[in-house]
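Enquirer: Could you look at this predicted model? Sequence included:
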Amino acid sequence: MAAAEVLDTKGDNFTIPSKRSAPKTPFSTWFIRFLPAFIFASYVYSTRGPFQSRSCIAFGYNCRTFDPLQVQGIVDRSEYYGPVVDHYTHLFTTHEDLGGSLSVFVEGKPVIDLFAGSRDLEGRIPYDNRTLQQVYSSGKAVEGIVIARLVQKGLLDYDNKVSQYWPEFAQNGKENVRVVDLMVHESGVFHLDNDNWDLSWVSLQDKEAFSARLAKQRHFFGGDVQRAYQAVSRGWYLNEIVRRVDPQARTIGRIAKEELMVDYPDIELHYSHFDDDDDWETRLSPMVEYPVLKIIGRLFLHRFLQTNEYIGHPDIVPLHPLVGQLIRKWSISSKALTPRWAPFAKDFRTKEAHATESTSFSLKTNAHSLAKLMSMMANKGASIHPGQEPDLLTPKTYADATTYHSTRPCVITHDVMPLSRGGWIKERNFHGEGALKGVEVQGWGGAGGSLALWIEELDIGFSYVTNAFGAAEAVLGDFRGRALLEKVVYARKKELGLLA
């Protein structure tokens, strides 16, 4: 060993040369390095249809095509309604949809009644006419019909205080809350506090304890009238009233099954568990959620690229501001829409979630069932098969339930929507400046994109149901269902000779 390489370890001043640490890479350098990858990821997640395999979205590998698209059902008067079907199938070929049903009734007759696509991303299980789908808040459209029928029987009155039917409710600022306040989301109980009660789907199954917990809940606005969307809780409160006034102590779901499904045998309305437990696997389609990375891409990518007809979708619209609120778990919107024990859409599909009837989100049905009910509403509650099936509502009840109530800003959704006494939207210019301009649309929609609507002046009952959980673009529906409705209205106006 060379002398220069020998360390002198003698003496008191011996030191070991220290190693110089590598310089830290600044954050800005890392950001610049990964920026191209981030831009590319945002690009592909924003311009490729979301409902296909991750490998296809990210790398264009192993992409599935709907060729041919599996479709069951009927299309009538195709010279008018054919373009609606063409647009519907286009949603599948661009992977904006995966599986679902579309049903349109005109003058009480189905002109479109289709089931299409698959129940899984791999395309192994067809979405057929036996498939059922959880439609989340679209169930509120039927919920409102059941309440209206109880009003019709004299068992309820929209203007009566809730405490008249449920005395325990009159506490903590809720003494003056009326039934109509619940219907139009102005009851002040859009969320349940967690104090001294561990909320979970299992805990909700103790009916008496849960009822007491609902009654105890404070009014969030101290009794003042404010609109706050009851996405989850409205059905719980309505059911407490309904089972107290119904002679058989039934719930909304039981009434729907024992009356509506009996009076109209071709519809299915399941608010709670199935009679046959196997239906959970054999008939109920899973919900495929929108990719999180694609949402990030849509937040950052320029709208021009998202709507380009070659790489995006021309009808796509910006995400609703509510998306930002939901990310903030402490926000009032997040508390109302995503309870602590169920933060994701899939958490609302478990058997535990459906063990307690929750009519604000638990309905399992199909587009045909919803569109038929909406068709009767478009017929002012009258039967669409006179002499064969009974009326849904009397003219007086229909007029009362659909009477305009108010238009107020909602502190949860930050939207301003006109609502009727029965709790349905009652809005003109529902979507843009096209065929829907000036046309009054009534009904409701659900998370993920489902819609259940009627248009009285054109005698249309409409429903769009999907297992492809769309991004939050609007409180009611998204660009898929809204575009389909607009094309239906255009076709109907063309059929009636109303186009300029």
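Expert: Received it, and whenever you're ready, just let me know what you need.
Enquirer: C-alpha only now, for contacts and for neighbours.
Expert: Fine.
Enquirer: What are the boundaries of the strands in the stretch 1-150 of the chain?
Expert: 71-75, 99-106, 109-117, 133-134 (DSSP state E, counting those that start in this stretch).
Enquirer: out of these, which comes closest to His270?
Expert: strand 133-134 (9.1 Å; Cα to Cα).
Enquirer: Okay, one more to line up with it:
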Amino acid sequence: MSATHDAQQIPPTAEATRVDGHCDPRFTAVREAFEENFRERGEMGAAVAVTVAGRTVVDLWGGWADPARTRPWERDTLVNVWSTTKGPVALCAHLLADRGLLDLDAPVARYWPEFAAAGKEKVLVRHLLSHRSGVCGLREPHSLEDLYDWGLTTARLAATEPWWEPGTRSGYHAVTYGFLVGEVVRRVSGLKPGAFLEREVTGPLGIDFSVGLPARDHGRAAELVHAPAGAIGEQGASLREVTPLLIAAMANPPLGAAQANTPEWRAAEVPAANGHGTARAVAQLYGVFAGRGLFGGRRLLTPEAVERAREGQGRCVDLVLGAGLGSESEIGLGLWLSGPQGAYGPNPRAFGHDGFGGSFGLADPEAGVSVGYVMNRMGSRIADDPRKRALVEAVYRAL
């Protein structure tokens, strides 16, 4: 999206915290929170974008794309956004459902017959989207090389047994989500989710986002820097409470900045975790939901489909994350609901997704607002990074 005629041009600040872009005067608080993230919250390189009624009102970027601070973060710098990718993958499923090609209440095995193995014959498509399938991870060791093999990974997921009774509770499918939903998308459309998203959404709308990263774009990619060692669970009861479910979901195989910076990771398709884009692109993709299916002059979803996407599937303490989110939470059909804790602002019906280390996308159809935030210095919280909270609060103060 281009800058609007009334956008306020932001001159560069001090070299260590350089911020460029544009910001509507009404949203000055967002610019101030973004700059404060560099001064007070350890930001290295980042970008934030806000759309209102499909119009970009904030598009800021700043800092550095590498830890050596040799490459300034530019307007078109891309970065791996980890689980913020799950929102666009969910969008693929909802596009198919909206066209009558995918029944979210049908057994997964209707589209993927092999998936009926090991007691999964009653798992529904909606259980995949809402992290309730019980297939939060594999029981057998699964290497990075295995993860990069789509056929092998999906075959193992089809053959495995669920960790709990499907449909009864949510348990975060950190990595398997993208292969589970993605294989259904592939069986229905003939395309993996990355190609389907490009054909149906990012290509027509000119959105700078991809699942995986084409080799031609590697030069634009920011380098991720991991959170401090041992700090992964500083928020409430934490991920230090290691359980078999946690290991299966989030450490089989182990993933982090070192893996995500490699050409192999960027070349693969890991649709729960290796989307690459700008903050502008994230805001645009979540803007499809915020616009009740209308974005960039195109209707991609019906309003009914957007309502279906944010149907809560039941509040609970997540079986994988435990109390690490601070309380009970609720997932819709592909995205987390803001809920009473205000994870995505004061509207409990707003929804979105956080990514490992701090990125997020937010959609609020009532306000017509979407937000995208991306960064390369990964934080240590499970969700609701302080940088996110500062930006979300600033957006809502400006509305």
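Expert: Thanks, I have the structure now. What you see is a predicted model; the values in this text were computed from it and never measured.
Enquirer: TM-score for the pair, please.
Expert: Superposed pair, TM-score by TM-score structural alignment, normalised by the length of structure 2: 0.89. Supporting alignment: 383 aligned residues with a Cα RMSD of 2.3 Å.
Enquirer: before we move on, back to that, for Asp459 of structure 1, find the nearest of the strands of the stretch 1-150 of structure 1.
Expert: Closest among the strands of the stretch 1-150 of structure 1, once you apply Cα to Cα, is strand 99-106, at 5.7 Å.
Enquirer: what comes into contact with that closest one?
Expert: For strand 99-106 of structure 1, contacts defined as Cα atoms under 8 Å, 6 or more residues apart in numbering pick out 110-120, 126-127, 133, 366-368, 371-372, 375, 458-468, 488.
Enquirer: Look at the residue nearest to Ala16 of structure 2 when sequence neighbours are not counted and say how many residues are nearby.
Expert: Sequence neighbours aside, Gly63 is the residue nearest to Ala16 of structure 2 in space, at 6.6 Å (criterion: Cα to Cα, 6 or more residues apart in numbering). Other residues near Gly63 of structure 2 number 27, with proximity taken as other Cα atoms under 10 Å.
Enquirer: Can you list the residue ranges for strands in the stretch 201-350 of structure 2?
Expert: Remark: strands assigned in the stretch 201-350 of structure 2 by DSSP E, counting those that start in this stretch are 209-211, 275-277, 294-295, 298-299, 336-337.
Enquirer: doesn't Met44 make contact with the residue nearest to Ala16 of structure 2?
Expert: Yes - taking contacts as Cα atoms under 8 Å, Gly63 of structure 2 lies within contact range of Met44: 5.5 Å.
Enquirer: Overlap of the contact sets of the two?
Expert: Phe38.
Enquirer: contacting residues for the spatially most central residue of structure 2?
Expert: Geometric centre of structure 2, nearest residue: Thr84, 1.1 Å, by Cα atoms, centre = their mean. By Cα under 8 Å, 6+ apart, the contact set of Thr84 of structure 2 is 273, 275, 353-355, 359-361.
Enquirer: Any quick PyMOL command for the buried ones out of the residues you listed?
Expert: Per 16 or more other Cα atoms under 10 Å, the buried members of the contacts of Thr84 of structure 2 correspond to this PyMOL selection:
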select buried, resi 273+275+353+354+355+359+360+361
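Enquirer: re earlier: how about the residue nearest to Ala16 of structure 2, what's its partner in structure 1?
Expert: By TM-score structural alignment, Gly63 of structure 2 lines up with Gly117 in structure 1.
Enquirer: how much space between its match and Phe462 of structure 1?
Expert: According to Cα to Cα, to the nearest Å, Gly117 of structure 1 stands 19 Å off from Phe462 of structure 1.
Enquirer: Kindly report the same for Pro321 of structure 1.
Expert: To Phe462 of structure 1, Pro321 of structure 1 is 27 Å away according to Cα to Cα.
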